[in-house]
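[1] How does the following fold in three dimensions:
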Amino acid sequence: MSTLYLLNKPFHTLSQFTDDQGRATLADVIDVPDIYAAGRLDYDSEGLLLLTDDGALIQRISDPRHKQPKTYWVQVEGSADAAALRALREGLVLNDGPTRPAQVRLIAPPAIPPRDPPIRERRQRPTSWLELTLREGRNRQVRRMTAQVGLPTLRLVRAAIGAWRIDGLGPGEWRRETLHAPVPSGRQRPRPTRRKRS
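    The predicted structure is shown next:
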């Protein structure tokens, strides 16, 4: 049995508990001792981060061999047309090699709070929202992929890792779930036991 903490990481918060430059860290939003993040989420990205004190569980979740799909809500600058979506679905060649095909679809703006601070929008440029799912995790991959198809990322929110989702969690909120069996490639549905607000 393991305990997992689901945190909705706010914008401009590091995926670690300390920082020598005075930036916001996980210590500002979750007060559970001796837990660590299973993977990372960029400082300028928001959304789901999984934490636990179980080293084997961290390895199981974050190891690329286990192919935990990660789903993102991505607000991009410009109108996402069929050609851009097709290119993302087929896979792109980035400067560190070809990507795997992504699952992607155009979505309505998700029901999430506005970002603080808000994104910078240009009056003459529309924006679009995409739901994009990857089974790999390169550095700033989503941003690089959308930029390559002419859709710069304005806001990036990780909505899910495997079966775990940020549903019901506002920025800086978290909940605890108890796992009663090993994580089988992201398909186990964990049991919620407690919810906290910062």
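
[2] rest of the way, CA atoms for contacts and neighbours
    OK.

[3] mind listing the strands for the chain?
    Here the chain has its strands, by DSSP state E, at 2-9, 36-37, 46-52, 70-77, 93-94, 97-98, 103-107, 127-134, 153-161, 164-165, 174-179, 191-196.

[4] I have a second one here; can you model it like the first so I can compare?
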Amino acid sequence: MARLILFNKPFGVLSQFTDRGSPTVRATLSDFIDVKGVYPAGRLDRDSEGLLLLCDDGRLQARIADPRFKLPKTYWVQTEGIPQEQDLERLRAGVRLKDGMTLPAVVDRMEAPALWPRDPPIRERKSVRDGWLRITIREGRNRQVRRMTAAVGLPTLRLVRWSIGDWTLDGIAPGQIKETPA
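    Model (predicted):
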């Protein structure tokens, strides 16, 4: 039976077990996960937080990470600026990025979630309000959600991947893992 580990990746941690060739020491998965034989199914940028799945089965890893399988990934996104209905409609229809049109996304406004504090904290500007979106995509382009929100004039301040398919962060603190049946 395949092993599947849910990990709440903190901000600033690389989605890999080693950091070869970097002149500075950066946190990696090996600083948090002491389980042999598991590998990330996909990735999450260093400046993003949230759910990262790791497994020991290549087929399962491909099913989770490969965009051909269109597994939904839901993100909680703090934006600089208050999202307006026309911004949501553009995201829902698909946005033109440098590498082409994105697929339509499921997008809704949300109240600021009760999340753990981020280190370092998000900068606050008194003159610019922020908002929160719940965005679900079925692709996996590099920095896609950040590029999508920027394309509609709402730069991302904080990005937390809340779920992949039916797996969620619910009950998993930052830097913690939870093993679950695959």
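
[5] Report the TM-score for the pair.
    TM-score of the superposed chains, computed with TM-score structural alignment, normalised by the length of the second structure, equals 0.96; 179 aligned residues with a CA RMSD of 0.8 Å.

[6] neighbours of the residue nearest to F69 of the second structure when sequence neighbours are not counted, just the number please.
    Using CA to CA, 6 or more residues apart in numbering and skipping residues adjacent in sequence, the residue nearest F69 of the second structure is R63, 6.1 Å away. Neighbour count for R63 of the second structure, taken as other CA atoms under 10 Å: 14.

[7] and I58 of the first structure, what pairs with it in the second structure?
    By TM-score structural alignment, I58 of the first structure lines up with Q61 in the second structure.

[8] Tell me which residues touch that match, please.
    For Q61 of the second structure, the contacting residues are 40-42, 54-55, by CA atoms under 8 Å, 6 or more residues apart in numbering.

[9] Pick out the most distant pair among the residues you listed.
    G42 and C55 (10.5 Å; CA to CA).

[10] okay, the two: which has more neighbours?
    A count of neighbours by other CA under 10 Å puts C55 above the other of G42 of the second structure and C55, at 21 against 16.

[11] Distance-wise, check that one relative to W116 of the second structure.
    Distance check for C55 of the second structure against W116 of the second structure: by CA to CA, to the nearest Å, it reads 26 Å.

[12] Same question for E179 of the second structure.
    Applying CA to CA, the value for E179 of the second structure to W116 of the second structure is 21 Å.

[13] out of those two, which sits in the more crowded spot?
    The residue with more neighbours, out of E179 of the second structure and W116 and counting by other CA under 10 Å, is E179; that gives 13 against 9.

[14] Show me what the more buried one lines up with in the first structure.
    Matched across to the first structure, E179 of the second structure falls on R176, judged by TM-score structural alignment.

[15] Chain neighbours aside, what residue packs nearest to that match?
    Nearest one to R176 of the first structure, counting by CA to CA, 6+ apart, is Y5 at 4.5 Å.

[16] how close does the one you found get to E77 of the first structure?
    Y5 of the first structure is 33 Å from E77 of the first structure, where distance means CA to CA.

[17] Just want the most central residue of the first structure.
    Central residue of the first structure (CA atoms, centre = their mean): R158, 2.4 Å from the mean position.

[18] Am I right that that residue is in contact with P69?
    No - counting by CA atoms under 8 Å, R158 of the first structure stays clear of P69, with 11.0 Å between them.

[19] Show the contacting residues for the residue nearest to R176 of the first structure.
    Taking CA under 8 Å, 6+ apart, one finds 50-52, 174-177 in contact with Y5 of the first structure.

[20] of these, closest to R86 of the first structure?
    L50 (30.6 Å).

[21] Let me see the contact set for the nearest residue to that closest one once chain neighbours are set aside.
    Among residues not flanking L50 of the first structure along the chain, L6 sits closest, at 5.0 Å (CA to CA, 6+ apart). Going by CA under 8 Å, 6+ apart, L6 of the first structure touches 48-51, 164, 166, 174-177.

[22] who's in contact with R86 of the first structure?
    Contacts of R86 of the first structure (CA under 8 Å, 6+ apart): none.

[23] After alignment, which residue of the second structure pairs with it?
    Under the alignment by TM-score structural alignment, R86 of the first structure pairs with E89 in the second structure.

[24] That's all I had, so thanks and see you.
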